[in-house]
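> Here is my input, please return the structure:
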Amino acid sequence: MNNKNSDKKEAVFITGATLGLGRLTAKKLINLGHKVIISGRSEKKINDAYNFILADSPQNKGNLYSVVLDLIDLKSVKTAVEKVESLGFDIDVLVNNAGGTRTEFKQTNEGIEDTIFMNAVGPLYLTKLMIPLIEKSQHPNKRILFVGSSIHDPNSKGGGNNQATKISHDVDIETVFEDKEHWNSMKYYKLSKLASIWDAYLVKDKYPHLTTIVFCPGFVPTTDLIRNSSYMVRLTLKYAISKFNFTTSEDDSTDDYIYYITTSGTNLKSGGYYEKRQLSKPSDDALNRVKQQQFWDLAMRSIDQLT
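Next up is the predicted model:
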């Protein structure tokens, strides 16, 4: 892979890097000589990730750091950021990669459904806490990244198009978080990815001195994001669907992660939504500035109550 980047190595914090695309991205960054902080929800997951990431380069162990982080638990988020700060070096890049789905409707934090909280509210709180650490960085490529998905768009064909999984072209902020009656795992994953794009635009607007982008990693049917699906669905995605040309391999997708993390800032537009390294247009709802602010207000009320 051609890297036309600054020679100065980066310190990169990747959330949800004990599995899937985050873990493989961490491995590639370590092999390129960067410092990497990974997060996972348990020490066991982190230890397993260490073995994978350092398998080809044990000599780089000194460049790999970790924190336990559960985005559903804001106390865990605060503790993780305090540990990152205690490492004693500037953070150049934050990659909000962690995310997932749920098998049933649940509100760990009253009023907001877990998928949306985990994929959009927790990362927003984490980002706010991390911004002072990123601001200290002198690296020319310092930035904040959010991992989105094209299926946030109701016009997308991904994620199923039956009635249960569809999201509205005009999402109602005030009701969507408590909608147990119409809950569907894929529907709420799509909504959470819409909210993660709102996250990126909100951060870009409120912290204009920092480069912030959101990108879609492509449809990668072999990752652990499908771990909560049925055995037959997982089997079909991994061994059949993954062969189609509309899918993306883990290797290609993580090469794109490396590009967004390390490419010169002049190659990226702050506030941009990217697919396959090209600026793209998200849904109209994603661009709705009123809804972006409504989501910020709702998320901040929840964060204030919980912290």
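
> Every contact and neighbour count from this point should use C-alpha atoms.
OK.

> so Lys193 makes contact with Asp153?
No. Lys193 is beyond contact range of Asp153, at 9.1 Å (criterion: Cα atoms under 8 Å).

> which of the two has more neighbours?
In terms of neighbours (other Cα atoms under 10 Å), Lys193 is the more surrounded of Lys193 and Asp153; the figures are 26 against 23.

> and Thr212, that's in a strand?
Yes. Counting by DSSP: H, G, I helix; E, B strand; the rest coil, Thr212 is found in a strand.

> Would you check how far apart it and Leu87 are?
24 Å (Cα to Cα, to the nearest Å).

> Tell me where the stretch 201-307 of the chain has strands.
Counting by DSSP state E, counting those that start in this stretch, the segments of the stretch 201-307 of the chain that form strands are 211-216, 273-275, 278-280.

> Alongside the first, I'd like the structure of this one:
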Amino acid sequence: MAIIFITGSTDGLGRAAAQSLVDQGHRVVLHARAADRAADIGEFASRCAGIVVGDLRSAADARSIADQVNAIGRMDTIIHNAGVYTRPDRGATPEGHAETLAINTLAPYMLTALIERPDRLVYLSSGLHRGGEGSLDDLDWTQRDWDSAKAYAESKLHVVALAFGLARRWPKVLSNAVDPGWVRTKMGGSGAPVDLHTGQQTQAWLAVSEEPAALVSGRYWHHLRREEPAREATDPDFQDALIERLGRLTGVPLPQT
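Presented below is the predicted three-dimensional model:
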């Protein structure tokens, strides 16, 4: 059985994926933004392999999360599930970054670079990533007027490009991106058309399945089917430029091999 770390797994899609994987007999390490959220997990925590705590808007907390995971041991799979949708303004993290960028892009990048390399990586994106092209000119929203929808789309483009860039750079790791659809969560709202089971199914399958269809890398998935992502996400030059800028913004280089 595999051991899997899932960010943002106290509720919503992350919790649903964790529940599915635990029910299959796998070991799951949970992540909570704060101690009170960890305490709210209740009995389910006793069925898991551990829980780490930290706020992904903070670079210091992201480093702490990586340290906590590494102390538990090497993961077989990491699912980068945590994210935010809209923010009323740019905001500012302790390091001065836009909050959407920090949580949705910088944090998964840092965790990828700092946690011992797993066999599989899964990044949660969105179909809205197709509206995010052109972000490298002002990655951190220091020059443009704030646009929450555009910032979200850009961040979700970033994680697809990161997943694909890692598939090129780390050929022994299966690295994929998933669009779970518009799911009935606190983020998606009660009117969303996709139920939690369907929304979590693809990432849970990619995390552990030994089916030949799941043993691929550098692919974009939606409801267990491959789809074509935005053109920019598939461009190696964009992937490399993005990774280089994320390294400069965070001060964390991505291991090359």
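
> Select, out of the strands of the stretch 201-307 of the first structure, the one closest to Tyr201 of the first structure.
Distance to Tyr201 of the first structure, taken as Cα to Cα, is lowest for strand 211-216 among the strands of the stretch 201-307 of the first structure, at 7.8 Å.

> So which elements touch that closest one?
Counting contacts by 3 or more Cα pairs under 8 Å, 6 or more residues apart in numbering; DSSP states H and E, strand 211-216 of the first structure is packed against strand 143-147, helix 185-206, strand 273-275.

> picking that back up, ranking the strands of the stretch 201-307 of the first structure by burial, who's on top?
Among the strands of the stretch 201-307 of the first structure, strand 211-216 has the highest mean neighbour count (mean count of other Cα atoms under 10 Å), at a mean of 24.

> now that one: which residue numbers in the second structure?
Here strand 211-216 of the first structure aligns to the second structure at residues 174-179, judged by TM-score structural alignment.

> where's that stretch relative to the chain centroid, distance-wise?
Averaging C-alpha positions (Cα atoms, centre = their mean, to the nearest Å) puts stretch 174-179 of the second structure 9 Å from its chain's average.

> Other residues contacting that stretch?
Contact partners of stretch 174-179 of the second structure, identified using Cα atoms under 8 Å, 6 or more residues apart in numbering, comprise 119-127, 159-160, 163-164, 166-167, 202-203, 215-223.

> how big is the offset of that stretch relative to the first structure?
With mean Cα distance after the TM-score superposition for the first structure, stretch 174-179 of the second structure departs from the first structure by a mean of 0.7 Å once superposed.

> and if you look at stretch 152-166 of the second structure?
Counting by mean Cα distance after the TM-score superposition for the first structure, stretch 152-166 of the second structure comes out at 1.0 Å.

> residues contacting the counterpart of Met118 of the first structure in the second structure?
In the second structure, the residue matched to Met118 of the first structure (TM-score structural alignment) is Ile103. Listed by Cα under 8 Å, 6+ apart, the contact set of Ile103 of the second structure reads 56-57, 82-84.

> Which one of those is nearest to Ala66 of the second structure?
So of the contacts of Ile103 of the second structure, ranked by how close each gets to Ala66 of the second structure (Cα to Cα), first place is Leu56, at 10.9 Å.

> and the aligned residue in the first structure for that closest one, what does it touch?
Residue correspondence to the first structure (TM-score structural alignment): Leu56 of the second structure is matched to Leu71. Applying Cα under 8 Å, 6+ apart to Leu71 of the first structure gives the contacts 77, 117-119, 122-123.

> ok, and the residues you listed in the second structure?
Counting by both residues aligned by TM-score structural alignment, their matches' Cα atoms under 8 Å, the second structure reproduces these contacts from those: 77, 117-118, 122.

> Output those as JSON lines; include the columns distance to Tyr239 of the first structure.
Output for these, formatted as JSON lines (distance: Cα to Cα, whole Å):
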{"residue": "Val77", "distance to Tyr239 of the first structure": "36"}
{"residue": "Phe117", "distance to Tyr239 of the first structure": "31"}
{"residue": "Met118", "distance to Tyr239 of the first structure": "29"}
{"residue": "Gly122", "distance to Tyr239 of the first structure": "33"}
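
> among those, who's most crowded?
Neighbour max across those (other Cα under 10 Å) = Phe117, 25 neighbours.

> which residues touch Lys276 of the first structure?
216-218, 256.

> can you do 6 Å?
Under the criterion of Cα atoms under 6 Å, 6 or more residues apart in numbering, Lys276 of the first structure has no neighbours.

> Can you tell me what it aligns to in the second structure?
Using TM-score structural alignment, the equivalent of Lys276 of the first structure in the second structure is His223.

> Buried members of the contacts of stretch 174-179 of the second structure into PyMOL, please.
Listed next is the PyMOL selection for buried residues among the contacts of stretch 174-179 of the second structure, using 16 or more other Cα atoms under 10 Å:
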select buried, resi 119+120+121+122+123+124+125+126+127+159+160+163+164+166+167+202+203+217+218+219+220+221+222+223
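
> Could I get the full set of helices for the second structure?
Counting by DSSP state H, the second structure has helices at residues 12-23, 35-39, 59-72, 99-101, 107-114, 148-169, 196-208, 236-250.

> Take the ones you listed and write them to a markdown table, including distance to Ala92 of the second structure.
Output for the helices of the second structure, formatted as a markdown table (distance: least, Cα to Cα, whole Å):
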| stretch | distance to Ala92 of the second structure |
| --- | --- |
| helix 12-23 | 25 |
| helix 35-39 | 22 |
| helix 59-72 | 12 |
| helix 99-101 | 6 |
| helix 107-114 | 14 |
| helix 148-169 | 14 |
| helix 196-208 | 30 |
| helix 236-250 | 14 |
